[in-house]
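Engineer: Attaching a predicted model along with its sequence, questions to come.
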Amino acid sequence: MEEKKFQKGIKRIFDVVVSLTVLILLLPLWAVVAILIKTTSKGPIFFLQERPGFQRKVLKVYKFRTMRPGSEKMVKGKEVMKGDDRITTIGKFLRRSKIDEIPQILNVLKGEMSLVGPRPERVASLKDYTDEISRRLNMKPGLTGLAQVSGNIYLSLQDRYKFDVYYVNHYSLRLDIKIIIRTVGVVLFGEDKYVDRCLVDIKRGTSEVAVTKEETVSK
């Protein structure tokens, strides 16, 4: 228990240091993206949406807007796919490159989110949570997570929940580092390249699947 507490303390320090560094280094990118969003479609630069966070506490998640105004209504468990016609031209690039998620470092700095953790769902999803699924709320939501580097939108909702619960039950700094490294691969090669290349095997329980550097590059 003390080891987990220590690791979570290190996790918070890492979150703050990395987020501040990213915020400073990417300020020019923020300006460029803001200009592109405003000049290519009507609507605000940022999209804010209430999401449940740690222990069900509701927070407002920041994102660069990638969809046309009025496209906020979503269906539980149904992700926005690549060909969705509600996505703006610049939005397609922002979503593919994950740049649209960058403003969430503000949530991280505020202590509402972490760099790694279960992705925050919509508040309406809470009513369908079982006790087991609710375990995903026992850690802060993250910019990236185990499900996001294991196929993400190509996974069923139940499988995404399983990855989230696994992460909470088996949290370690080592696992966080593996997820961050894999996230780089997802950004470069796309989520579809990792559908069957999970860091953990949820079908077999708790065994982690080794992924070599050569295998990752080959994808």
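Structural biologist: Yep, it's here.

Engineer: Please make it C-alpha for all contacts and neighbour counts, starting now.
Structural biologist: Noted.

Engineer: The residue nearest to residue 176 when sequence neighbours are not counted: neighbour count?
Structural biologist: Among residues not flanking residue 176 along the chain, residue 116 sits closest, at 6.3 Å (CA to CA, 6 or more residues apart in numbering). Residue 116 has 24 neighbours, counted by other CA atoms under 10 Å.

Engineer: quick one, what contacts residue 116?
Structural biologist: 141-145, 176, 179-180 (CA atoms under 8 Å, 6 or more residues apart in numbering).

Engineer: What separation do you get for the residue positioned nearest the centre of the chain and residue 89?
Structural biologist: Nearest residue to the geometric centre of the chain (CA atoms, centre = their mean): residue 144, 3.2 Å. Per CA to CA, to the nearest Å, residue 144 is found 24 Å from residue 89.

Engineer: can you check residue 39 too?
Structural biologist: Distance from residue 39 to residue 89, by CA to CA: 11 Å.

Engineer: In terms of neighbours, single out the busier of these two.
Structural biologist: When neighbours are counted by other CA under 10 Å, residue 39 and residue 89 differ, and residue 89 comes out ahead with 16 against 11.

Engineer: Could you measure from that one over to residue 83?
Structural biologist: 11 Å.

Engineer: Which parts of the protein are strands?
Structural biologist: 46-52, 58-64, 114-116, 142-144 (DSSP state E).

Engineer: Just say which of these is most tucked in.
Structural biologist: Comparing the strands of the chain by mean neighbour count (mean count of other CA atoms under 10 Å), strand 114-116 ranks first with a mean of 26.

Engineer: A further structure is provided below for comparison with the first:
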Amino acid sequence: MTIATERRWRLGRDVRSRSLRYLPLTTLVLDLALIVVAVVLAALGRESFGIFPSPADVSENLSTAGPLVVLGWLAMLVTAGAYGASAFGAGTEEYKRVLNGSLGAAGLVGVGCFFADYPLSRGFYFLSFAIGIPALLLGRFVVRSVLHQARRRGNLLHRVVIAGSPAHVDEIAAVLRRESWLGYRVVGALTPAHYLEEETRSGIPVLGNSDDITAVVLDSGADVVFIAGGALGSSTQMRRLAWDLEHERVQVVVAPSVTDVSSERIRVRPVGGLPLMHIDPPRATDASRWGKRLFDLIGSSGLILVFGPLFVLAAVQIKLHDRGPVLFRQTRVGQDGREFPCLKFRTMVVDAESRLQDLHAQEGYEDGLFKMKEDPRVTRPGRWLRRLSLDELPQLFNVLRGEMSLVGPRPPLPLEVARYEGDTARRLRVRPGMTGLWQVSGRSDLSWSEAVRLDLYYVDNWSMLQDISILVKTLRAVFGSRGAY
């Protein structure tokens, strides 16, 4: 590396780091602006909306209380850790801190006015927090969305060095590459002294030995160092590494050999100075209980009523096109290997199945779900039904009958199930879904292995909140027509 190249490289790294350091301050300024707007709107709207009307004139009190509410609210957010660098970018912790700080501010203002016998307008108090709390949460969502988009474009990235055995390094690097929105760019690896290759199997350059982590990390200009399995021989080395980097702008992250486990299943409990990670059992059983079934019954019934006109429109167009059957019934495999007729609006010609073998040979099909762009078997009404995923609406009746769920793994064909290997059969432990992580993450654009990984993640980490989130994201994926053909 030439001196000029190294200088440009370090300059780029410094610009990224400096921009990231400004993120908490930028967010604080945004929160301050939102709180001021909420307080002003509350002062103006307390009489207009007629909330907790009072014959007394409290305008002068508001001119004093308003700035105190703003400063106290912001102070509570700071106290709750809403501007800590670790809170930004991923997970729900950021939103929890904003909510806890805001509720703490509301409680502090209420209790303070009570003990001080201060005549604060109840309408002003209610509107301030009723407007301000949702505004703050929405503001954080917008900031996070902008941050993720910037990272996907290669901006605001952390430079990462991973220390550990080559296999662990490649495993962590694969996750960081896949989840590009996290903002981690792997620039090199540190491997045990006995590993003499210049690169790992996935092509990550080896910068040195894991015995020299501090020196190599500082020389490389990394912002973050991941400590994976095989990096350190004892807890003493880990402690010394933390001491060596305590005055540097380098974050140390310990990456255990655990992947595809949701945060709800992980608990860290320090015992005698030893941080123990507790992992709760997989939640496949929870995904089959009455709560999810009740959710499916209510949801499918409501959606059938809402989409009733679309059912009629699609059925009429399909029938008028070629006088063939409206519905297509295909045998799929459901929970615990039970087969059922999966319903769809027919979007292909009547003899589509007989043409399938020729298309397999033409496209070089080997395994997994077969789909192709510009499939010649698709009819004219079938194209718009597929583009908007309306062809799958009849599956609401499969959900109503208990054969499927609104959210779950994709229902596989018997031929696919016969070829399952290893852990893939765990997909059958829950009801298949009309939508799932596989759909909101790319639909037909996903590889077979990635679709299986997402389905297994769903099975092991099920939660009702995740189901609701997937349903919301499905609408965005459908209207965006991403991966649909």
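Structural biologist: Yes, it's here. Model, not experiment: these values are computed from the prediction.

Engineer: overall similarity of the pair, as a TM-score.
Structural biologist: The TM-score (TM-score structural alignment, normalised by the length of structure 1) is 0.81; 192 aligned residues with a CA RMSD of 2.0 Å.

Engineer: rewinding a little: looking at the alignment, what corresponds to the residue nearest to the centre of structure 1 in structure 2?
Structural biologist: Counting by TM-score structural alignment, residue 144 of structure 1 corresponds to residue 435 in structure 2.

Engineer: and its match, what does it touch?
Structural biologist: Counting by CA under 8 Å, 6+ apart, residue 435 of structure 2 has contacts 406-410, 470-471, 474.

Engineer: Just the buried ones among these, please.
Structural biologist: The neighbour-count test (16 or more other CA atoms under 10 Å) marks 406-410, 470-471, 474 as buried among the contacts of residue 435 of structure 2.

Engineer: State the helix or strand in which residue 41 of structure 2 lies.
Structural biologist: helix 23-48 (DSSP states H and E).

Engineer: which bit of structure 1 covers the helix or strand that that helix is followed by?
Structural biologist: Next helix or strand after helix 23-48 of structure 2 toward the C-terminus (DSSP H and E): helix 59-79. Counting by TM-score structural alignment, helix 59-79 of structure 2 falls onto no part of structure 1.

Engineer: distance of the equivalent of residue 303 of structure 2 over in structure 1 from residue 83 of structure 1?
Structural biologist: Taking TM-score structural alignment, the alignment pairs residue 303 of structure 2 with residue 22 from structure 1. Here the criterion is CA to CA. By it, residue 22 of structure 1 lies 30 Å from residue 83 of structure 1.

Engineer: which one of those two has more residues nearby?
Structural biologist: For residue 22 of structure 1 versus residue 83, neighbours defined as other CA under 10 Å are more numerous around residue 22 (13 against 8).

Engineer: and that one, what is it in contact with?
Structural biologist: No contacts exist for residue 22 of structure 1 under CA under 8 Å, 6+ apart.

Engineer: Mind putting the strands of structure 1 into CSV with distance to residue 164 of structure 1?
Structural biologist: Below are those laid out as CSV (distance: least, CA to CA, whole Å):
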stretch, distance to residue 164 of structure 1
strand 46-52, 14
strand 58-64, 18
strand 114-116, 11
strand 142-144, 11
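
Engineer: So for residue 96 of structure 1, which of these sits nearest?
Structural biologist: strand 58-64 (12.7 Å; CA to CA).

Engineer: Quick one: the residues in structure 2 that the closest one pairs up with.
Structural biologist: Against structure 2, strand 58-64 of structure 1 falls on residues 339-345 (TM-score structural alignment).

Engineer: tell me the average deviation of the matching stretch from structure 1 after fitting.
Structural biologist: Mean deviation of stretch 339-345 of structure 2 relative to structure 1 after superposition (mean CA distance after the TM-score superposition for structure 1): 0.4 Å.

Engineer: Correct me if wrong: residue 128 of structure 2 contacts residue 42.
Structural biologist: Yes - here residue 128 of structure 2 lies in contact with residue 42, judged by CA atoms under 8 Å, at a distance of 5.1 Å.

Engineer: Now do the counterpart of residue 125 of structure 1 in structure 2 against residue 333 of structure 2, distance only.
Structural biologist: By TM-score structural alignment, residue 125 of structure 1 lines up with residue 416 in structure 2. Note on residue 416 of structure 2: its distance to residue 333 of structure 2, by CA to CA, is 9 Å.

Engineer: cool, residue 306 of structure 2 as well?
Structural biologist: Distance of residue 306 of structure 2 to residue 333 of structure 2, given as CA to CA: 28 Å.

Engineer: got it, and residue 9 of structure 2?
Structural biologist: 53 Å.

Engineer: Kindly report the same for residue 389 of structure 2.
Structural biologist: The value you get for residue 389 of structure 2 to residue 333 of structure 2, if CA to CA is used, is 21 Å.

Engineer: State the number of residues packed around residue 127 of structure 1.
Structural biologist: 7.

Engineer: swap in the one 10 residues further on?
Structural biologist: By other CA under 10 Å, 21 other residues sit near residue 137 of structure 1.
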